[in-house]
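A.B. asks: need coordinates for the following:
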Amino acid sequence: MTDEPKMPATVAAFLDSPAVRTAVEALLAMEAGALPPGLEWDELDTYYLARGGAELTRHDMAHFLRLLWRTIWGRRLGPHWRPAPLEELVDEEYAVTPEVIWAEKSFTTYHYQEPYVLYTDVRLGPSALSIAFSIEDDDADETLIERHFPPFRWSAPGSREWSGWLVLQVPCEPRGTLPPLAILVEAAAAAYAAAEEAVAAHRLR
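C.D. replies: I've put the predicted structure just below:
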């Protein structure tokens, strides 16, 4: 049985309510060193509380996506896959900082088994939870699995979304809730097995 992380109330409200999403996004779009134009003194306390709630939502989202990634992908990575240094991920603007995670609503990272690189991702939206992976030969700039791999679908390079990834999207019903994570954990295990097989086959070429 999958030990499922509990969705924070802030994240649930953000995903469930279009009005909450609009308000939170507007508050976070305001520069930290500025105040909304026309704000009056008697509105300042309300603004501070609202801005604090929006910031909490952003950080709760980052932590929750990290927990989802660890539950779905992270616990099954073998020791022969070396995690990319956090400094490298930050420099390359992968979704590991709260700001980038918030912008993409995803947690994205990669692991090395030189010269191979395994990319993994978890993305959460109001209506779906998605996971994705890609296995590549970094030296040859070659993707090792470029086909549909049920339950994952292949999104070819140049696609509007998920370009170059294998993606599984599971609906969130009702909105603001999670689908059963066991489905995604099982799919991630199959993805790992396929990546290992692809690496083994590629080494024999």
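A.B. asks: switch to C-alpha atoms for all contacts and neighbour counts from now on
C.D. replies: Will do.
A.B. asks: for the protein, what spans make up the strands?
C.D. replies: Taking DSSP state E as the test, the strands found in the chain are 82-83, 106-113, 116-124, 128-137, 142-143, 153-155, 165-171.
A.B. asks: can you redo the ones you listed as TSV with distance to Glu93 and mean neighbour count?
C.D. replies: Shown next, in TSV, are those (distance: least, Cα to Cα, whole Å; neighbours: other Cα atoms under 10 Å):
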stretch	distance to Glu93	mean neighbour count
strand 82-83	16	16
strand 106-113	10	21
strand 116-124	14	22
strand 128-137	17	22
strand 142-143	21	14
strand 153-155	21	19
strand 165-171	18	21
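A.B. asks: please give me the structure for this one as well, since I'd like to look at both together:
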Amino acid sequence: MYEPVPEFRLPESTAGYLTDPLVLKAVDSLLDEDSSTLPSTLDSTELASYLRARAAALAVKYDTVIALEELWRAIWGRLLGGWLCDAEWKEDRNPDHLWDEQAFWHRHLRSGYAFWTGIELQRPSDDQMPCIRLYCSLLLTSDEEETELLEGKLAGFELTDEDHSWSSWMYQIDPCRIPVEQTVELSEMKAIADRIYQAVQEVTL
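C.D. replies: Below is the predicted model:
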């Protein structure tokens, strides 16, 4: 059972990572390093502070992965009581993959339909502030093919044109680019998810 929540509080480490360019750069640099070795330029007196920095970077990573799952649960999970979670849900759920994608998604099944739902914490870029985005797709499945069923039913939504393997065929909700702050108001995202689910119900029932 997923408990309804009116707002979501991002971990301080995640909010700092997404909103402070210096923190983002430092964390990414530390996590890109080979964890089995130490930097060649590291002085022996710097070992403890270096290891603390690595531990802090790993905390950002795992805090963010946990936050992604909890955000997905607060927005999408509350709607899916009548659906069966795909038995293969553990695929691509390792923390490294979720961290790289900054996204969490699930596939739920019912009566030959597959309903994909996802959420992304989008890193900042030169022309984009960090934000939260929703994704969805409804497929009619068979042994031969999968047919998309939401086309033309979601005004304001469009298929993604991104290279993410998990989202290139899913609908993204551009009006729902919620700015990243430590406390995230969920009402807009939940209202959009409700509207999507109503369209899904009309197709599948």
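A.B. asks: show me what contacts the equivalent of Trp102 of structure 1 over in structure 2?
C.D. replies: Under the alignment (TM-score structural alignment), Trp102 of structure 1 pairs with Trp99 in structure 2. Counting by Cα atoms under 8 Å, 6 or more residues apart in numbering, Trp99 of structure 2 touches Lys61, Thr64, Val65.
A.B. asks: among the strands of structure 1, which is nearest Pro37 of structure 1?
C.D. replies: Closest to Pro37 of structure 1 of these is strand 106-113 (Cα to Cα; 31.2 Å).
A.B. asks: after superposition, how close is the closest one to structure 2?
C.D. replies: Superposed on structure 2, strand 106-113 of structure 1 shows a mean distance of 0.8 Å to its aligned residues (mean Cα distance after the TM-score superposition for structure 1).
A.B. asks: now the angle from that strand to strand 128-137?
C.D. replies: Here strand 106-113 of structure 1 points in a direction 20 degrees away from that of strand 128-137 (axes from the mean of the first three to the mean of the last three Cα atoms, to 10 degrees).
A.B. asks: how many residues are close by the closest residue to Thr177 of structure 1 other than its chain neighbours?
C.D. replies: Of all residues not flanking Thr177 of structure 1 in the chain, Ala12 sits nearest, at 6.8 Å (Cα to Cα, 6 or more residues apart in numbering). Other residues near Ala12 of structure 1 come to 17 when the count uses other Cα atoms under 10 Å.
A.B. asks: pull up the aligned stretch in structure 2 for the biggest helix by length in structure 1.
C.D. replies: Longest helix of structure 1, by residue count under DSSP state H: helix 44-72. Using TM-score structural alignment, the residues of structure 2 aligned to helix 44-72 of structure 1 are 47-75.
A.B. asks: that stretch vs structure 1, mean deviation?
C.D. replies: Counting by mean Cα distance after the TM-score superposition for structure 1, stretch 47-75 of structure 2 comes out at 0.6 Å.
A.B. asks: can you list the buried residues in that stretch?
C.D. replies: 50, 54, 57, 60-75 (16 or more other Cα atoms under 10 Å).
A.B. asks: again, but for stretch 11-27 of structure 2
C.D. replies: Pro11, Ser13, Thr14, Ala15, Gly16, Tyr17, Leu18, Thr19, Val23, Leu24, Val27.
A.B. asks: got it, and stretch 148-165 of structure 1?
C.D. replies: Applying 16+ other Cα under 10 Å to stretch 148-165 of structure 1 flags Pro151, Phe152, Arg153, Trp154, Ser155, Ala156, Gly164, Trp165 as buried.
A.B. asks: so the third one versus Ala62 of structure 1, what's the distance?
C.D. replies: Okay, so that is Arg153 of structure 1. Noted for Arg153 of structure 1: a distance of 26 Å to Ala62 of structure 1, by Cα to Cα, to the nearest Å.
A.B. asks: coming back round to it: so which of the contacts of Trp99 of structure 2 comes closest to Phe104 of structure 2?
C.D. replies: Val65 (8.1 Å).
A.B. asks: which ones are touching the closest one?
C.D. replies: Residues near Val65 of structure 2 by Cα under 8 Å, 6+ apart: Pro95, Leu98, Trp99, Gln102.
A.B. asks: coming back round to it: of the buried residues of stretch 11-27 of structure 2, which is the nearest to Cys131 of structure 2?
C.D. replies: Checking the buried residues of stretch 11-27 of structure 2 against Cys131 of structure 2 with Cα to Cα, the nearest one is Leu18 at 8.7 Å.
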